[in-house]
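Participant: sequence? don't have it. structure:
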């Protein structure tokens, strides 16, 4: 019995079960480790977050280009729109011609002409202004109506008002600087309608003709002067206007 029992014990299954455990696969051993599942979870979470960031970045690029139109406005539309206004403004500035500073030139006459050194002696004498016993060459043209009535004074060219002043000698004056480098000066004014710094267009009413002490004998009139720059030499307005009309 003892021998049989011993033989039976040698054939017991526990040893066989332990042997089966000895041949367990490496994957099962790896999964049996406590750190495997946390590490796998962290790796999966990292992959998911990365995919989400990539998706979000891609979505932002699509919105900025398609919906906001960044590329179109900066490279295509922006370039074309910025050039077109500049070019059109330049063309319009060069194409704009000077007009008489009145609504109807036929309603006024040149009462005092511009003093031109190349003119006849008769014209030169007519263009001399006597003020305080002194003779001064007239650097403008004076315009007045036949009946001496007041009339609207218009901007001869588009530009910016660079001076509005009141002088006891020349009266109220307005100075307008233009993009072509010319400056027009309007003196002997009344009821001035513009202020310094204002932008005016050709033909805008800037004042009415009035009186001044420098040309007192001329009555109600407009002293219209054209200069080559603010401190530049005066030029004959009629010469410029006659060239534009040809």
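Facilitator: Ah, there it is. Keep in mind that what you see is a predicted model, and the values were worked out from it rather than measured.
Participant: hey, let's count contacts and neighbours off CA atoms from now on
Facilitator: OK.
Participant: quick one: contacts for the nearest residue to residue 237 once chain neighbours are set aside?
Facilitator: Nearest in space to residue 237, with sequence neighbours left out and distances taken as CA to CA, 6 or more residues apart in numbering, is residue 226 at 5.9 Å. Contacts for residue 226 were tallied using CA atoms under 8 Å, 6 or more residues apart in numbering; they are 140, 182-185, 234-237.
Participant: Next one: residue 226 from residue 161, what distance?
Facilitator: From residue 226 across to residue 161, the span is 14 Å (CA to CA, to the nearest Å).
Participant: can you check residue 229 too?
Facilitator: On the measure of CA to CA, residue 229 and residue 161 end up 13 Å apart.
Participant: Can you name the element that comes right after the longest helix along the chain?
Facilitator: In the chain, taking DSSP state H as the definition, the longest helix is helix 36-62. Per DSSP states H and E, the first helix or strand lying C-terminal to helix 36-62 is helix 70-71.
Participant: list the helices and strands the following helix or strand past that following helix packs on?
Facilitator: Of the helices and strands lying after helix 70-71 in sequence (DSSP H and E), the nearest is helix 78-95. Helix 78-95 is packed against no helix or strand, with contacts defined by 3 or more CA pairs under 8 Å, 6 or more residues apart in numbering; DSSP states H and E.
Participant: what separates helix 78-95 from the chain centre, distance-wise?
Facilitator: From the chain centre to the centre of helix 78-95 is a distance of 11 Å (CA atoms, centre = their mean, to the nearest Å).
Participant: Can you list the buried residues in that helix?
Facilitator: Buried residues in helix 78-95, counted by 16 or more other CA atoms under 10 Å: residue 93.
Participant: ok, second structure coming up, stack it against the first:
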């Protein structure tokens, strides 16, 4: 009996508890808390597993991290001579300047197959004619490294912003296309080529901006940024020239129109004068015909009385 009473009393207490207003909201809140806690726990475990997987794929001991980092071309880098400081190089043939004197221009010509070509760079050599190591004038990426039948072994390096340096007439090359070089890295040795045999063992060194050759000696010890800014200024200056050429064309058209107006007036005056002359000629012919007809009538009247 006592056990039955305990059961009935427990059930009655549970029913009383469920009838409370706060019971079901409390149950809902507790269930929501349990569910959110489970979700957060699962997300944390998933993130930890993903991080562990990344750490396994990109280990610090991976061979790819063993290579030394190569600094890209810095705009504050200064152009340097493509030869060591302890090597005394001379200019065997200078850059062809359009503004130079006639004598200087003649000295900057390269003769090949009985034809003269303007030198688009400078030819550097030693006084004793020996070969020397050729260095990169700036940091950059090698875009060409190959044997050329006319210019010998050639290496071309891109420095960004449209700036390139050319190294021709090399006897040997120590870089490959796609290599990244630092300033003053050895890229080859000076040699001979078929195009300019007159200079002997030499390095043909060029600096180009947007494909246009620039006198290399004019940029030595100058920052790369200076050359880039000078190229931008030239582009800005070219706009007024185009505008002025358009204005000149408009002025020429106006002058042609103004010059054609008097000519049109003169031609119209000549036509009017010609028409007047033709009218006068027709009038004179009419008068002459009238006069001749009156003379014929008089002759006929004179003949009638005799008859």
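Facilitator: All right, it came through fine. These numbers were taken from a predicted model, which means no experiment stands behind them.
Participant: Quick check: neighbours shared by residue 229 and residue 161 of structure 1?
Facilitator: Residues touching both residue 229 of structure 1 and residue 161 (CA under 8 Å, 6+ apart): residue 177.
Participant: Can you tell me which of the contacts of residue 226 of structure 1 carry over to structure 2?
Facilitator: Counting by both residues aligned by TM-score structural alignment, their matches' CA atoms under 8 Å, structure 2 reproduces these contacts from those: 140, 182-185, 234-237.
Participant: before we move on, the earlier item: more neighbours, residue 229 and residue 161 of structure 1?
Facilitator: residue 161 (23 against 15; other CA atoms under 10 Å).
Participant: Residues contacting the helix or strand harbouring that one, please?
Facilitator: Following DSSP H and E, one finds residue 161 of structure 1 within strand 159-167. With contact meaning CA under 8 Å, 6+ apart, strand 159-167 of structure 1 is reached by 172-179, 194-202.
Participant: What's the ChimeraX line that selects buried ones from those?
Facilitator: Selection of the buried residues among the contacts of strand 159-167 of structure 1 in ChimeraX, burial being defined by 16+ other CA under 10 Å:
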select :172,173,174,175,176,177,178,194,200,202
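Participant: by how many degrees do the longest strand belonging to structure 2 and strand 140-148 diverge?
Facilitator: In structure 2, taking DSSP state E as the definition, the longest strand is strand 163-173. Per axes from the mean of the first three to the mean of the last three CA atoms, to 10 degrees, the angle that strand 163-173 of structure 2 makes with strand 140-148 is 50 degrees.
Participant: what stretch of structure 1 does strand 163-173 of structure 2 fall on?
Facilitator: For strand 163-173 of structure 2, the aligned range in structure 1 is residues 182-192, judged by TM-score structural alignment.
Participant: Equivalent analysis for stretch 120-140 of structure 2, please.
Facilitator: Using TM-score structural alignment, stretch 120-140 of structure 2 pairs with 139-159 in structure 1.
Participant: Endpoint to endpoint, the matching stretch covers what distance?
Facilitator: Stretch 139-159 of structure 1 has its terminal residues 21 Å apart, counting by CA to CA.
Participant: among the contacts of strand 159-167 of structure 1, which are in strands?
Facilitator: Reading strands off the contacts of strand 159-167 of structure 1 with DSSP E, I get 172-177, 199-200.
Participant: Out of those, which is nearest to residue 31 of structure 1?
Facilitator: Nearest to residue 31 of structure 1 out of those is residue 199 (CA to CA; 83.1 Å).
Participant: Can you report how many residues lie near residue 185 of structure 1?
Facilitator: Neighbours around residue 185 of structure 1, by other CA under 10 Å: 21.
Participant: picking up where we left off before, roughly how far out does the longest helix of structure 1 sit from the chain middle?
Facilitator: 47 Å.
Participant: Stretch 121-129 of structure 1 too?
Facilitator: That offset, for stretch 121-129 of structure 1, works out to 46 Å (CA atoms, centre = their mean).
Participant: what's the answer for stretch 99-110 of structure 2, then?
Facilitator: 30 Å.
Participant: Onto which residues of structure 1 does it map?
Facilitator: Under the alignment (TM-score structural alignment), stretch 99-110 of structure 2 falls on residues 118-129 in structure 1.
Participant: Tell me the buried residues in that stretch?
Facilitator: Under the neighbour-count criterion of 16+ other CA under 10 Å, stretch 118-129 of structure 1 has 123-124, 127-129 buried.
Participant: In a markdown table: the residues you listed, plus distance to residue 79 of structure 1 and secondary structure.
Facilitator: Shown next, in a markdown table, are the buried residues of stretch 118-129 of structure 1 (distance: CA to CA, whole Å; DSSP: H, G, I helix; E, B strand; the rest coil):
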| residue | distance to residue 79 of structure 1 | secondary structure |
| --- | --- | --- |
| 123 | 55 | helix |
| 124 | 55 | helix |
| 127 | 53 | coil |
| 128 | 55 | strand |
| 129 | 55 | strand |
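Participant: between the helix or strand harbouring residue 275 of structure 2 and strand 163-173, how many degrees?
Facilitator: Following DSSP H and E, one finds residue 275 of structure 2 within helix 224-306. Orientation note: helix 224-306 of structure 2 sits at an angle of 120 degrees relative to strand 163-173 (the same axes, to 10 degrees).
Participant: Helix 224-306 of structure 2 - contacts with which helices or strands?
Facilitator: strand 203-209.
Participant: So what does the residue nearest to residue 237 of structure 1 match up with in structure 2?
Facilitator: Checking TM-score structural alignment: residue 226 of structure 1 goes with residue 207.
Participant: How about the secondary structure of residue 156 of structure 1?
Facilitator: coil (DSSP: H, G, I helix; E, B strand; the rest coil).
Participant: Surely it and residue 203 touch.
Facilitator: Yes. In this structure, residue 156 of structure 1 is within contact of residue 203 by CA atoms under 8 Å, at 6.3 Å.
Participant: When these two are compared, which one has more neighbours?
Facilitator: Using other CA under 10 Å as the criterion, residue 156 of structure 1 and residue 203 rank with residue 156 on top: 26 against 18.
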